[in-house]
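Asker: Task: produce atomic coordinates for the following.
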Amino acid sequence: MQVLERKISPVAKTPRNPSLGNQLTQRIARDFKPRWDQQWGGKFMLHGKVPSSEAIRLDGNDYLSVTGHPQIVQAQVDALRKEQEFVVQSGVFHLNQHPTRALEMALAGWVGKDDGFICQSGFSANVGLLQAIADAQTPVYLDTLAHASLWEGAHAARAPAFAFRHNDPAHLARVIAKNGPGIVVVDSVYSTTGALCPLVEMVEVAEQGGCMILVDESHSLGTHGPQGAGLCAELGLSDRVHFITASLAKAFAGRAGFFTAPAHMRYYILCSSFPNIFSSSLLPHEIAGLAATLELIRKSDDARKRLHAHTRRLRGSLSEMGYPIHQGSQQIIALEVGLESDTMVLRDRLEERNVFSSMFCAPATSSRRAMMRLTLNAGLMDSELDHVEAAAREIAPIVKPWDWPIARRARAGQAAD
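Answerer: Coordinates of the predicted model:
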């Protein structure tokens, strides 16, 4: 019997792609290529130096420093080792005995609601909820700094979306009066600036305008409120807020999203929310890890105190140095430089001094309001904060924060007042 051998060339062929459509090619050339060549210098602006093991990392969202906690790791390992039959499928098929259902009910009860839904991400939670509760006849009123996923949720619902000025309840009232009852959408803590929402006033305006209200607690769940239950719980608003959403990739340091809805809406949501219907559910070890994290977070009052103390300290010292961070108050600190090219300079000067944070630019910000975002966590040591402060003080004469556009606007506003 003759064996036929297929000869394989030792030199791999370079993959070739078919030509792109003219419209896409033109859009890349018009909208992206100048930015890449002229502002970014031919390299991806979000990627700076590789952090060393000694780097001080202010670029993550693990606010309570729970990553790698033995309690969480053990729960994940036990779930992986456990002999069990499970099917990778959409969560809409899960029966009430499924571990995911227990986690949904635990999370809902924690934030003061009677039912909730686990999703693959905070983005899918916001899109899926809004797509289910709004439609083309439902005005959606969004704070101008509301997370992109909330705007995308209004778009998915084909709902008319109306922006109101950031943290301005009076402007929201005027927009509602003009366009009628609908859904008000706010973040409890805004993800770019760390600004705290005036939530009591927003709820009152929504009620007076006959609106439902949705609060994204991604950056306050775990860090604010009794046992970390969030800003709505802290302010006693849980029974006046219709829907609460959150990414579980922040204080939970996991990979999931969550939203609440009244128990009587459960099966309506399961038939209406496309991300819930058409996405596979989380795996058993992920659910086990999140359940263990919930128990840990509820007992983390000391970590919350440290986080808030770090926030007060660094915000105070940066302000004294002349950094214009007046637009926020919480554990997210925005160093809003303005132009992307100038922001890259700030990023590089900080990284040269072993301080790493996240660069935000369009579409996460408007085109000329790029920033470095510093996110604090409870695990930071005083010596690390000392180093961050020393680095910021050293580079201040180089980056001149008092000349950033946001600082000039603040001075102009004070002069006008």
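Asker: can we go C-alpha only for contacts and neighbour counts from here?
Answerer: Fine.
Asker: for residue 284, what are its contacts?
Answerer: Residues in contact with residue 284 (C-alpha atoms under 8 Å, 6 or more residues apart in numbering) are 79, 80, 99.
Asker: cool, residue 110 as well?
Answerer: With contacts defined as C-alpha under 8 Å, 6+ apart, the neighbours of residue 110 are residue 229.
Asker: and stretch 111-131, how far apart are its ends?
Answerer: Stretch 111-131 has an end-to-end distance of 22 Å (C-alpha to C-alpha, to the nearest Å).
Asker: In the stretch 201-350 of the chain, what residue spans correspond to strands?
Answerer: With DSSP state E, counting those that start in this stretch, the ranges of strands along the stretch 201-350 of the chain come out as 212-216, 243-247, 257-260, 332-338.
Asker: Please identify which of these is closest to residue 95.
Answerer: Evaluated over the strands of the stretch 201-350 of the chain, closeness to residue 95 peaks at strand 257-260, with 18.0 Å, by C-alpha to C-alpha.
Asker: can you list contacts of the biggest helix by length in the chain?
Answerer: Scanning the chain for the longest helix, with DSSP state H as the assignment, gives helix 301-321. For helix 301-321, contacts defined as C-alpha under 8 Å, 6+ apart pick out 63-64, 223-224, 227-228, 325-326, 329-331, 333, 376-380, 385, 389, 392-393, 396.
Asker: List buried residues within these.
Answerer: 63-64, 223-224, 227-228, 325-326, 329-331, 333, 376-380, 385, 389, 392-393, 396 (16 or more other C-alpha atoms under 10 Å).
Asker: Residue 201 against residue 169, yeah?
Answerer: Yes: Residue 201 is within contact range of residue 169, at 6.3 Å (criterion: C-alpha atoms under 8 Å).
Asker: Take the contacts of residue 284 and write them to a markdown table, including distance to residue 35, secondary structure and neighbour count.
Answerer: Below are these laid out as a markdown table (distance: C-alpha to C-alpha, whole Å; DSSP: H, G, I helix; E, B strand; the rest coil; neighbours: other C-alpha atoms under 10 Å):
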| residue | distance to residue 35 | secondary structure | neighbour count |
| --- | --- | --- | --- |
| 79 | 47 | helix | 18 |
| 80 | 45 | helix | 15 |
| 99 | 47 | helix | 14 |
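Asker: Would you mind giving those residues as TSV with distance to residue 257 added?
Answerer: Listed next are the contacts of residue 284 as TSV, based on distance: C-alpha to C-alpha, whole Å:
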residue	distance to residue 257
79	20
80	21
99	16
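Asker: Would you do the same for the sequence below? I want to compare the two.
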Amino acid sequence: MSISFPSVVTPSFTKLLPARSPELPEFARQRVERFHNERVAACWEGRHILRGLKPGPSALMLQSNDYLAITRHADIVAAQREALLNAGNGAMMSGLFLQQDDDPLHVIERELALALGSEETILCQSGYVANVGLVQTLAGERTPVYVDMLAHASLWEGVKAAGAQAVPIYHNDPEYLERQMLRHGPGVVLVDSIYSTNGSVCPLADFADVVQRRGGVFIVDESHSLGTHGVHGEGLVANLGLNDKVHFVTASLAKAYCARAGLISCSRRFKPYFAFESMPAIFSSTLLPPELAGIEASHRVIQREGWRRARLQHVTRRVREALTELGYPIGSGTEQIIALEVGSEAAVMRVRDAFEAENVFGAIFCAPATAKNRALLRLTLHAGLDDDAVNRLIAACTRLRDKVDLAEWSASRRERRNVAKPPALGEVA
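Answerer: Below you'll find the predicted structure:
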């Protein structure tokens, strides 16, 4: 028996007169006003810090995390289009309910696990969901969680979600980590393999040894190395042969993979536990068929087209060498993320404006993405930059060197302090 529905003509849009939003109570209104008064009016001189010039067609765009320049790759776009046509938007439910082994989600998870050298992987809705959910499932109120001071904000939020004790660790300092673990006891250790604000590389083997020696859980966020590092883009943990010392690898796939998703590599036994204990994963809808198809297609492109990694390395090396020779204080990093750490938010806006006047568009990072008064302009290099684009970037940096007060940048002042600081007792000068 079929059911017939009455034919109803529905307008494409319902037009409503805009209503005035209700006034916020005082405790909430003060927070909003503090932003507008202290940041927009005072620090930013009435402008929005992220609103600069509008880039033209010839602009050098160094803002995206598309490190391998594959967002418009024909194979990826075709795979997403086909998935949308064949499967629509899929199941509107939590991934918790997708328990069949042959579900496309689990098929792709197994393929990624093989590539990373792990027992299993879990695909989440974002890198943020992966990190918050993972830490929340591992740490309790009495668990010390050791976090590198430059680690991704989502790792810090995971500590909050767990209600655990955060123990900050000096950046890339495994000896300090060991001292803190001796003081506070076994716990969870959180680092990035490549740090998102300055492009520095974590000494993963040294950290792994400390964590193993002191009985901790080791989590490495590979958001900025998965796809870009390793023989086939497997990331630094697998490339360095550390899979047997790193309990979990996480990553935002919205970088080299150009996919709005997150990843966790884990043991086979941990995966079902995570599905039933991670609050962000349980209460978020699963990834859509076009997203899964895009991840699978991106993975194959990343493994097949190794020339993209080689090109990224070449561009990174050339630009970093040139900027170092010009006196830019970028020595804290080595990889494709170049941090021009200026200092105050007003000062970084002026530097941003100067670069945009040269047709170079980077991204401002400021609190809460950085520490206060360590705002920076981040230039993100990618494999799509040809030799002409690289030359244009270096030429612009050359012209700007004497116009942007390099000596007064917070990174420059810190370098001078480090040079002037006398060696510690027993340290070679």
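Asker: Can you give me the TM-score here?
Answerer: A TM-score of 0.95 describes the superposed chains when it is computed by TM-score structural alignment, normalised by the length of the first structure; 407 aligned residues with a C-alpha RMSD of 1.4 Å.
Asker: still on that earlier bit, looking at residue 201 and residue 169 of the first structure, which one has more neighbours?
Answerer: Set side by side, residue 201 of the first structure and residue 169 show more neighbours around residue 169, with 22 against 14, by other C-alpha atoms under 10 Å.
Asker: ok so, going back, taking the buried ones among the contacts of helix 301-321 of the first structure one by one, which sit in helices?
Answerer: Short answer: these in helices (DSSP H) are 385, 389, 392, 393, 396.
Asker: so who does the equivalent of residue 361 of the second structure over in the first structure touch?
Answerer: Per TM-score structural alignment, the equivalent position to residue 361 of the second structure in the first structure is residue 356. Residues near residue 356 of the first structure by C-alpha under 8 Å, 6+ apart: 51, 55, 56, 57, 58, 59, 347, 350.
Asker: element containing residue 356 of the first structure?
Answerer: Applying DSSP states H and E as the criterion places residue 356 of the first structure in strand 355-360.
Asker: Now for the aligned partner of residue 184 of the first structure in the second structure: which residues touch it?
Answerer: Matched by TM-score structural alignment, residue 184 of the first structure corresponds to residue 189 in the second structure. Counting by C-alpha under 8 Å, 6+ apart, residue 189 of the second structure makes contact with 145, 146, 147, 211, 216, 217, 218, 219.
Asker: switch to 10 Å and redo it
Answerer: By C-alpha atoms under 10 Å, 6 or more residues apart in numbering, the contact list for residue 189 of the second structure reads 135, 144-148, 166-167, 169, 177, 181, 207-208, 210-211, 216-220.
Asker: Need the residues touching each of residue 201 and residue 169 of the first structure.
Answerer: Shared contacts of residue 201 of the first structure and residue 169 (C-alpha under 10 Å, 6+ apart): none.
Asker: Just the buried residues of stretch 62-77 of the first structure, please?
Answerer: Buried residues in stretch 62-77 of the first structure, defined by neighbour count with 16+ other C-alpha under 10 Å: 62, 63, 64, 65, 66, 72, 73, 74, 75, 76.
Asker: same thing with stretch 155-175 of the first structure?
Answerer: For stretch 155-175 of the first structure, by 16+ other C-alpha under 10 Å, it's 155-164, 166-167, 169, 172-173, 175.
Asker: Which of these sits closest to residue 261 of the first structure?
Answerer: With C-alpha to C-alpha as the yardstick, the closest approach to residue 261 of the first structure among these comes from residue 157, at 16.8 Å.
Asker: how about that closest one, what's its match in the second structure?
Answerer: Applying TM-score structural alignment, one finds that residue 157 of the first structure aligns to residue 162 in the second structure.
Asker: measure that match to residue 135 of the second structure for me?
Answerer: 7 Å.
Asker: and for the two, which residues touch both?
Answerer: residue 145.
Asker: how many other residues sit next to residue 64 of the second structure?
Answerer: That count, for residue 64 of the second structure with other C-alpha under 10 Å as the rule, works out to 17.
Asker: ok, the counterpart of it in the first structure to residue 152 of the first structure distance?
Answerer: Counting by TM-score structural alignment, residue 64 of the second structure lines up with residue 60 in the first structure. Distance, residue 60 of the first structure to residue 152 of the first structure, using C-alpha to C-alpha: 24 Å.
Asker: what stretch of the first structure does stretch 269-287 of the second structure fall on?
Answerer: Using TM-score structural alignment, stretch 269-287 of the second structure corresponds to residues 264-282 of the first structure.
Asker: residues making contact with that stretch?
Answerer: 87-94, 100, 114-121, 123-133, 156-157, 255-256, 260-263, 287.
Asker: What subset of those is buried?
Answerer: 91-92, 100, 114-121, 123-133, 156-157, 255-256, 260-261, 287.
Asker: Please flag which of those residues sit within helices.
Answerer: Per DSSP H, the subset of these in helices is 100, 123-133, 156, 287.
Asker: Residue 288 of the second structure and residue 123 touch, don't they?
Answerer: No: using C-alpha atoms under 10 Å, residue 288 of the second structure is not in contact with residue 123, being 11.6 Å away.
Asker: any shared contact partners between these two?
Answerer: Joint contacts of residue 288 of the second structure and residue 123 (C-alpha under 10 Å, 6+ apart) are residue 105.
Asker: Let me know whether residue 218 of the second structure touches residue 266 as I believe.
Answerer: No: contact between residue 218 of the second structure and residue 266 fails when scored by C-alpha under 10 Å: they sit 11.2 Å apart.
Asker: Which one of the ones in helices among the buried ones among the contacts of helix 301-321 of the first structure is nearest to residue 29 of the first structure?
Answerer: Distances from residue 29 of the first structure to these, taken by C-alpha to C-alpha, are shortest for residue 396, at 36.2 Å.
Asker: and that closest one, what pairs with it in the second structure?
Answerer: Under the alignment (TM-score structural alignment), residue 396 of the first structure maps onto residue 401 of the second structure.
Asker: same question, residue 204 of the first structure
Answerer: Match for residue 204 of the first structure (TM-score structural alignment): residue 209.
Asker: Please apply the same query to residue 139 of the first structure.
Answerer: With TM-score structural alignment as the criterion, residue 139 of the first structure lines up with residue 144 in the second structure.
Asker: Run a quick neighbour tally on that match.
Answerer: 22.
Asker: ok, now which ones touch it?
Answerer: Going by C-alpha under 10 Å, 6+ apart, residue 144 of the second structure touches 159, 164-167, 180-181, 184-189, 216.
Asker: Find me the equivalent region of stretch 20-31 of the second structure in the first structure.
Answerer: Going by TM-score structural alignment: stretch 20-31 of the second structure matches residues 16-27.
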